[in-house]
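**Student:** Test case, fold it:
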Amino acid sequence: MIEPARSKLRGLYAITPQGLAPANLLARVEAVLGGGVAFVQYRDKGTGGARRAELAGALRRLCRQYGARLLINDDLALALAVDADGVHLGGTDGDLVAARQALGSGRLLGASCYADFDRARTAVSAGADYVAFGAVHPSPTKPLAVSAPLSLFTRCRAELAVPACAIGGITAENASPLLAAGADLLAVISDLFGAADSAARASAYQPLFKEHPRDLPQSATF
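**Tutor:** Reported below is the predicted structural model:
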């Protein structure tokens, strides 16, 4: 298990798309891992339990191979079953305090906070290791999502001192202002998995993190 120190929660965060055949999904995930993705979130609302567990296990092995971390979307039991690096919970997808207790200190807990800073404050109090704000841009995945302003990232860094994840319509071309505002994680679906060359597209993000270096305050580390 990779130690999930908050000071290391920074980088490109690939969220798996719906509708890909298992072999294609694994090939595309391996491509983005090769391009420098540091985190993968397995999001799958439609596949049956046995197949989801099989895919999650395969993704875990891929992530270990590339030194990346795997989180499971909205399924704490699956995350624990496949020894994933953590779980990400939406606003109605589980109790954060209970998830923190089940995960222990060795796994990550992420929380969707949309455009609600008070929700983020509550999530951090419950033990979340990072909070996600979005949609930061119009998103083909969630076209009706409320717009999240850049000020949320600046405020999160100043007041909560935990990493903030930006999500929603992010591309390599529009990502720089998010990092400048205080985002540490860039969660991307379409711009990675919809690209003709997913590895090259993932690689295009890497210089942006070097252009906006950041160390979290000491109080934010374990």
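
**Student:** can we go C-alpha only for contacts and neighbour counts from here?
**Tutor:** Will do.

**Student:** show me where the protein has helices.
**Tutor:** Counting by DSSP state H, the chain has helices at residues 22-34, 49-66, 76-81, 96-103, 117-126, 151-155, 176-181, 190-193, 198-211.

**Student:** Can you convert the ones you listed into CSV and add a column each for distance to Y42?
**Tutor:** Below are the helices of the chain laid out as CSV (distance: least, CA to CA, whole Å):
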stretch, distance to Y42
helix 22-34, 10
helix 49-66, 7
helix 76-81, 10
helix 96-103, 17
helix 117-126, 21
helix 151-155, 24
helix 176-181, 23
helix 190-193, 13
helix 198-211, 17
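
**Student:** Of all those, which one comes closest to P140?
**Tutor:** Closest approach to P140 among the helices of the chain (CA to CA): helix 190-193, 7.7 Å.

**Student:** now the closest one, how far from the centre of its chain.
**Tutor:** In terms of CA atoms, centre = their mean, to the nearest Å, the centre of helix 190-193 is found 14 Å from the chain centre.

**Student:** Could you also give me the structure for this second sequence? I'd like to compare it with the first:
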Amino acid sequence: MKEFELYVITGENFHPGRAMEDVMEEAMQGGADIIQLRDKKSSKLEVLEKARKLRQLTYDYGVTFIVNDHIDVALTVDADGIHLGQDDLPLADARQIVGPDKLIGISTHAIEEAKAAEAGGADYIGAGPVFPTNTKEDVVDPVATSYVQAVKAEVNIPFVAIGGIKLHNVDEVLEAGAERICVVSEIVGAEDVKGTTEMFKKRLAAAKGEA
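**Tutor:** Okay, here's the model as predicted:
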């Protein structure tokens, strides 16, 4: 998969009155490397329409596009991949459906889940939630930066730290060994989406010694 640092997930409840595609375009302008469409409430038709808009934008910006849960939508719009939770379709079954070339990401909350995802052929994993987060209704308890350290030490596929990551705590996550972070509300709910995205990119660069 293409190298990435900053993964941004949609969260329309954080920007009422602003079109989802406009907000996500600003995130891409600010340097988001991966965009994920996550919509657990809209109808399939509405999710498909949103996916079509984001697929076009991600083509325009050369950004990787992931669809959460909806494998049929991902295939319909030719998304780059899908992201699944622990209670979704098993990884092996999902791979059979999407084929060898689509990316599959798996959410993990414990080192056993991370290792199982790696062994099962996941392309990347989400590690979290690192901090308390309200972006999902069914969120599990925070795993803290100690889980980031464990994944860094024991898992060889790319991982993205996720969950409650803000500008005020992102350095803790990077110091724990994360090289890739996922942000939702702090970016999509920002007054200046592009500027906030750029600030996260600067923190990532500084952690790598590039700034």
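
**Student:** which one in structure 2 is aligned with A145 of structure 1?
**Tutor:** Correspondence of A145 of structure 1 to structure 2, assessed by TM-score structural alignment: V140.

**Student:** any idea how far L71 of structure 1 lies from T16 of structure 1?
**Tutor:** Distance, L71 of structure 1 to T16 of structure 1, using CA to CA, to the nearest Å: 11 Å.

**Student:** Straight-line length of stretch 137-153 of structure 1, end to end?
**Tutor:** 14 Å.

**Student:** Tell me the buried residues in it?
**Tutor:** Neighbour-count burial for stretch 137-153 of structure 1 flags 137-139, 145-150, 152-153 (criterion: 16 or more other CA atoms under 10 Å).

**Student:** Can you tell me which helices and strands the longest strand seen in structure 1 packs against?
**Tutor:** The residue-count maximum for a strand in structure 1 (DSSP state E) belongs to strand 108-114. Using 3 or more CA pairs under 8 Å, 6 or more residues apart in numbering; DSSP states H and E as the contact test, the elements touching strand 108-114 of structure 1 are strand 86-89, helix 96-103, helix 117-126, strand 130-133.

**Student:** Would you mind putting the ones you listed into TSV with mean neighbour count and distance to R43 of structure 1 alongside?
**Tutor:** Output for those, formatted as TSV (neighbours: other CA atoms under 10 Å; distance: least, CA to CA, whole Å):
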stretch	mean neighbour count	distance to R43 of structure 1
strand 86-89	26	9
helix 96-103	17	17
helix 117-126	17	20
strand 130-133	27	15
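
**Student:** Quickly note the distance from the aligned partner of S125 of structure 1 in structure 2 to I125 of structure 2.
**Tutor:** Aligning on TM-score structural alignment places S125 of structure 1 opposite A119 in structure 2. The gap separating A119 of structure 2 from I125 of structure 2 is 12 Å, by CA to CA.

**Student:** and what of V8 of structure 2?
**Tutor:** Computed as CA to CA, the V8 of structure 2 to I125 of structure 2 distance reads 14 Å.

**Student:** how close does S125 of structure 1 get to V162 of structure 1?
**Tutor:** 11 Å.

**Student:** whoops, I mixed them up, E173 of structure 1
**Tutor:** From E173 of structure 1 to V162 of structure 1 the distance is 25 Å (CA to CA).

**Student:** likewise A81 of structure 1?
**Tutor:** Counting by CA to CA - A81 of structure 1 and V162 of structure 1 are separated by 27 Å.

**Student:** Could you check which of the two is surrounded by more residues?
**Tutor:** V162 (24 against 11; other CA atoms under 10 Å).

**Student:** now for that one: what does it line up with in structure 2?
**Tutor:** In structure 2, V162 of structure 1 lands on I157 (TM-score structural alignment).

**Student:** go on, A180 of structure 1?
**Tutor:** By TM-score structural alignment, A180 of structure 1 lines up with E175.

**Student:** what sits against its match?
**Tutor:** For E175 of structure 2, the contact set (CA atoms under 8 Å, 6 or more residues apart in numbering) comprises A207.

**Student:** Mind listing what's buried along stretch 31-48 of structure 2?
**Tutor:** Those would be 31-39, 47-48, for stretch 31-48 of structure 2 by 16+ other CA under 10 Å.

**Student:** Please identify which of these is nearest to D101 of structure 2.
**Tutor:** Nearest member of the buried residues of stretch 31-48 of structure 2 to D101 of structure 2, counting by CA to CA, is I34, at 16.6 Å.

**Student:** dump the residue contacts of the counterpart of the closest one in structure 1.
**Tutor:** Alignment note: I34 of structure 2 maps to F39 in structure 1; criterion TM-score structural alignment. Contacts for F39 of structure 1 (CA under 8 Å, 6+ apart) come out as 11-14, 68-71.

**Student:** Any idea how many residues pack against N169 of structure 2?
**Tutor:** 11.

**Student:** I meant to write E30 of structure 1 there.
**Tutor:** Neighbour count for E30 of structure 1, taken as other CA under 10 Å: 19.

**Student:** That one contacts L62, doesn't it?
**Tutor:** Yes: the pair E30 of structure 1 / L62 is scored as a contact, 6.7 Å apart, by CA atoms under 8 Å.

**Student:** Between these two, which contacts overlap?
**Tutor:** Shared contacts of E30 of structure 1 and L62 (CA under 8 Å, 6+ apart): none.

**Student:** about what we covered before: I'd like the distance between the match of A180 of structure 1 and T197 of structure 2.
**Tutor:** As judged by CA to CA, E175 of structure 2 and T197 of structure 2 stand 19 Å apart.

**Student:** For E112 of structure 2, give me its contacts.
**Tutor:** Going by CA under 8 Å, 6+ apart, E112 of structure 2 touches no other residue.
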